[in-house]
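**Student:** pasting the sequence and the predicted coordinates here, then a few questions.
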Amino acid sequence: MSPRLQRRPVERRGLNLWPVGPVLALAFAVALLVAGGVFYTAWELLGARGLKPEHRLDSSTLFDLVKLSFGVVAGAGALVALIVAYRRQRVDEDGALRDATRLHTERFTTAVSQLGDNAPAVQLGGVHALAGLADDAPTRALRQTCIDVLCAYLQLPHTPDPGTDNPAVQEEHHRYLALRTVRHTVLRLIGDHYRLPVGTHGSWQGCNLDLSGITIDATIDFSGATFSEGLVNFHRATFSSGAVGFAGATFSGGELRFDDATFSGNHMVFINATFSGKNVYFGNSTFSGSTMYFDGATFSGGTVRFDRATFSGGDLRFTDTRFSGGNVSFGSATFSGSDVGFGGATFSSNTVHFDRATFSGGDVNFAGALGDAPSGLVPGAGESLPPGLALPNTWMP
């Protein structure tokens, strides 16, 4: 079953204001309590033991009492005005949000209609319209809706390229190329928006991406992006060509899923990436012709799992990678034809595991690796290394 996207709490819409009568009564009660508290504190600080009886008030005292009365009335009026102004501002803000949401919905309907058109050029316009709507969305939930529609478009089945050998299918071939341009544009826009820093206009960092089951034959670039929350889902995706770049990216939260994916001809780049808290899954994936580079990456937290993955071709490199924390697991993985290199990698804290992994071909080379040997690699006394596995002499019993 495909992993489901993490649900976000539904954003509250509309106002939830108390009736003005109870609010004013409560405000007056609080004001009286505060005034009483101030009076009592002043009484204690002055050390008063009682009131001196007076039978007459002079004009100065009477004038002070009148000023005090007017001050109380003015303060009460100011309090009422403040409460009314606050409520009016809340109502105005809610009205502005409703207007913005209404306008967004109208534009959204138009953009989705364009995306569903038969003409690729109109679809391309719908793609850019939805991306712009996501940037200008008045709430995060509405931004996520726009992104979900773009991801759903990529998940739609599409007719494969009929080729160019038969002149009778030239029109179908040209249509295939046009629709491929639309799909590639969606992938490019996703990468462009994810690379923008959090908090800047147009940044989609933290939003969910459901790209499960799609075919990636283009470049999507997440270089330098920060993944601190949300789910980026490539479950059961097929990477047939192009490149997916995570160079210099930071993975500190949320999930990145490539489980059950097929890597048959593309490039995956995690060079100088930092894994400090995010969970990254490659479990049950098949690597038959792709290249994947983790050179210079740092693993200090989180979980990266290649459990039960099959490496039958292509290259997987961890040159000068540092494993200082977290959990990197190749449990029950099968190495039968890929070139896997850990040259210059540093291992510590028992963070990397190859328990029950199978080596039957290819080249899995730990030459030049430093630190503690990952579990599941070093053979017992009198046992030989499996075919294709090379370990430093310092790790051998």
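**Tutor:** Done, it's in. In this text the structure is predicted, and so the values were computed from the model without any measurement.
**Student:** from here on, contacts and neighbour counts on C-alpha atoms
**Tutor:** Noted.
**Student:** how far does the helix or strand containing Phe70 sit from the chain's center?
**Tutor:** Phe70 is part of helix 59-115, with elements assigned from DSSP states H and E. The chain centre lies 35 Å from the centre of helix 59-115; the measure is Cα atoms, centre = their mean, to the nearest Å.
**Student:** elements contacting that helix?
**Tutor:** Contacts defined by 3 or more Cα pairs under 8 Å, 6 or more residues apart in numbering; DSSP states H and E place helix 59-115 against helix 20-46, helix 120-136.
**Student:** mind putting those helices into JSON lines with distance to Phe63 and mean neighbour count?
**Tutor:** Below are the helices and strands packed on helix 59-115 laid out as JSON lines (distance: least, Cα to Cα, whole Å; neighbours: other Cα atoms under 10 Å):
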{"stretch": "helix 20-46", "distance to Phe63": "20", "mean neighbour count": "12"}
{"stretch": "helix 120-136", "distance to Phe63": "59", "mean neighbour count": "20"}
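**Student:** okay, now the one to match up with it:
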Amino acid sequence: MLLMLAIAAVTTLGAAWLIWFMLGNGRLPKLNGDTAGLELIKVALAITAGIGATVALVVAYRKQRLSEAAEKRERAKHFHERYVTASEQLYSATAGVRQAGVYAMASLADDWDEGRQNCIDVLCGYMRMPYTPPEQPVPEGATPQQVAEYERNEREASMDRHVRRAVMDTIGWKLRAVPVYGNTWHEHIFDLTGAVIDGGDLSGARIIGGWVKFDGARFTGKVVRFNDASFSGGFVTFNDATFDSGHVDFRATRFSDVIVDFSGAKFSGATVSFDEGHFGAMLLDFRNSELTSGFLALTNAEFAGSTVAFDFAQLQGGKLGFDNSDFSAGSVGFEATRFGGSSVQFDNSEFTGAAVTFAGAKFLDGRVTFHNAAFRSPSVGFKYAHFKGATVDLSTPNTYTSPPSFDDFPDGVPEGLILPDPVGPTKD
């Protein structure tokens, strides 16, 4: 800007000197004759006016830039003050103030595009704080003082549950909105690693990118809703999470172009339902997971291009259901899975194209049934499987035009493997 002002000053002085020179030397143009001199003066005056206008524009632009910078600093200061206030509320000793802090932080995240991830991190950080859900049993043989302390802890936990539920519901509320890149909560990271989750409504959420992390989390006691959600990008991970009670509901959820990872998860009492789910081109990973009790339901589902992996899983108890499902494309793998006591049901399902493999699986205990199933594609295989105590019942299929494939059985069909009569297994 200083350079432009200097150039303008020099140019203006030059034009002024030119006029002075002409006047000072008696060369003022006459009205009736010296048209060249008159035009020269006009040019000099025009140059001077143009330079003046340019200087005025530069000065105005500079003022605007300074004003915008000041406004930006003021805006940043305002957001910072709101952030500090909401954080202080969120970590107040009073539950009602903490809940107000949840909504204040969420409101700030809506307004502050550059700081939205920071606000989300604070809310998720609250969920990762130590927490014991209420409704715990009174310690046996507790003294009156211990009972009083127990009752006080129960009251505090009950109030904190409302705050934590507000965090989960707020995340669900924001993810139900129509995604607008850079202006909504979608495509951000929600780190709930190790959190205790005992309720929350994320039904209808739209996961289109980013990362929702429940790794090592514990789901207990209440209902967590993901029903009618759509997962169409990014990552949703439950690595090593524990589902010990309550209900995690993924009913009627649609999955495509996303990785949903339950590898290493432990299902020990909860109901986790994917009933009526649609699994497109995506990965649903249960590798190395453990099912000891409860119900893992993939019933009434459509597998139309997904990769569903239960490889190396331990199915020791509880129930795993694929009833009334359609396996049309993609793959479902139980490679090297240990069937050690769970009830696994494929009843009334249709196998029309998806590769369903039990290669190397060990059927040691429990029951696997295919009652009224339709085998219309040679895509179900039990190659290298071991049958040593469990019941695998294929005796009553609806359709058996493309039976499952097995190894040869030189010593006869293993005990526990029940095939349709008189149709036996096919051989490669």
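**Tutor:** Alright, I've got the coordinates. If you're wondering where the values come from, they're calculated on a predicted model, not measured in any experiment.
**Student:** just the TM-score for the two chains, thanks.
**Tutor:** The pair, once superposed, lands on a TM-score of 0.73 when counted by TM-score structural alignment, normalised by the length of the first structure; 344 aligned residues with a Cα RMSD of 3.7 Å.
**Student:** could you check how far the aligned residue in the first structure for Ala86 of the second structure is from Leu209 of the first structure?
**Tutor:** Mapped onto the first structure by TM-score structural alignment, Ala86 of the second structure lines up with Ala111. To Leu209 of the first structure, Ala111 of the first structure is 19 Å away according to Cα to Cα, to the nearest Å.
**Student:** next: Gly125 of the first structure.
**Tutor:** The spacing between Gly125 of the first structure and Leu209 of the first structure, counted by Cα to Cα, is 21 Å.
**Student:** same check on Phe246 of the first structure?
**Tutor:** 15 Å.
**Student:** mind checking which of those two has more residues around it?
**Tutor:** Phe246 (26 against 22; other Cα atoms under 10 Å).
**Student:** aligned partner of the more buried one in the second structure?
**Tutor:** Under the alignment (TM-score structural alignment), Phe246 of the first structure maps onto Phe226 of the second structure.
**Student:** do Thr226 of the first structure as well
**Tutor:** Under the alignment (TM-score structural alignment), Thr226 of the first structure maps onto Arg206 of the second structure.
**Student:** so who does Ala134 of the first structure touch?
**Tutor:** Leu142, Arg143, Gln144, Cys146, Ile147, Gly202 (Cα atoms under 8 Å, 6 or more residues apart in numbering).
**Student:** could you see which of those residues carry over to the second structure?
**Tutor:** Retained in the second structure by both residues aligned by TM-score structural alignment, their matches' Cα atoms under 8 Å are the following of these: Leu142, Arg143, Gln144, Cys146, Ile147.
**Student:** for the second one, grab the count of nearby residues.
**Tutor:** Going back to what we said before, that points to Arg143 of the first structure. Around Arg143 of the first structure there are 21 other residues, counting by other Cα under 10 Å.
**Student:** before we move on, what about Val72 of the first structure?
**Tutor:** As a burial measure, Val72 of the first structure scores 12 neighbours (other Cα under 10 Å).
**Student:** pretty sure Arg183 of the first structure sits against Leu154.
**Tutor:** Yes - shown here, Arg183 of the first structure and Leu154 form a contact pair, counting by Cα atoms under 8 Å, at 6.3 Å.
**Student:** what touches both of these two?
**Tutor:** Between them, Arg183 of the first structure and Leu154 share no contacting residue under Cα under 8 Å, 6+ apart.
**Student:** counterpart of Ser60 of the first structure in the second structure?
**Tutor:** Using TM-score structural alignment, Ser60 of the first structure has no partner in the second structure.
**Student:** quick one: Ser60 of the first structure from Leu46 of the first structure, how far?
**Tutor:** Relative to Leu46 of the first structure, and taking Cα to Cα, Ser60 of the first structure is found at 22 Å.
**Student:** and Ser59 of the first structure, by the same measure?
**Tutor:** For Ser59 of the first structure relative to Leu46 of the first structure (Cα to Cα), the value is 25 Å.
**Student:** repeat for Thr298 of the first structure
**Tutor:** The gap separating Thr298 of the first structure from Leu46 of the first structure is 66 Å, by Cα to Cα.
**Student:** then Glu106 of the first structure?
**Tutor:** Using Cα to Cα, we find Glu106 of the first structure at a distance of 67 Å from Leu46 of the first structure.
**Student:** cool, and Gly199 of the first structure?
**Tutor:** For Gly199 of the first structure relative to Leu46 of the first structure (Cα to Cα), the value is 53 Å.
**Student:** same question, Thr303 of the first structure
**Tutor:** 66 Å.
**Student:** likewise Phe335 of the first structure?
**Tutor:** Distance of Phe335 of the first structure to Leu46 of the first structure, computed by Cα to Cα: 86 Å.
**Student:** same question for Leu68 of the first structure.
**Tutor:** Distance of Leu68 of the first structure to Leu46 of the first structure, computed by Cα to Cα: 20 Å.
**Student:** isn't Ala8 of the second structure right up against Val55?
**Tutor:** Yes - with contacts counted by Cα under 8 Å, Ala8 of the second structure reaches Val55, the gap being 7.1 Å.
**Student:** any idea how far apart the tips of stretch 135-144 of the first structure sit?
**Tutor:** End-to-end distance of stretch 135-144 of the first structure (Cα to Cα): 10 Å.
**Student:** ok, Gly202 of the first structure - contacts?
**Tutor:** Contact analysis of Gly202 of the first structure by Cα under 8 Å, 6+ apart lists Ala134, Asp135, Asp136, His193, Leu196.
**Student:** mind running it again at 6 Å?
**Tutor:** Taking Cα atoms under 6 Å, 6 or more residues apart in numbering, we find Gly202 of the first structure in contact with Asp135.
**Student:** from Thr109 of the first structure, how far out is it?
**Tutor:** Gly202 of the first structure sits 20 Å away from Thr109 of the first structure, going by Cα to Cα.
**Student:** and Cys146 of the first structure, by the same measure?
**Tutor:** According to Cα to Cα, Cys146 of the first structure and Thr109 of the first structure sit 11 Å apart.
**Student:** again, but for Ile147 of the first structure
**Tutor:** Distance, Ile147 of the first structure to Thr109 of the first structure, using Cα to Cα: 14 Å.
**Student:** more crowded one of the two?
**Tutor:** Neighbours were counted for Ile147 of the first structure and for Thr109 using other Cα under 10 Å; Ile147 has more, 23 against 12.
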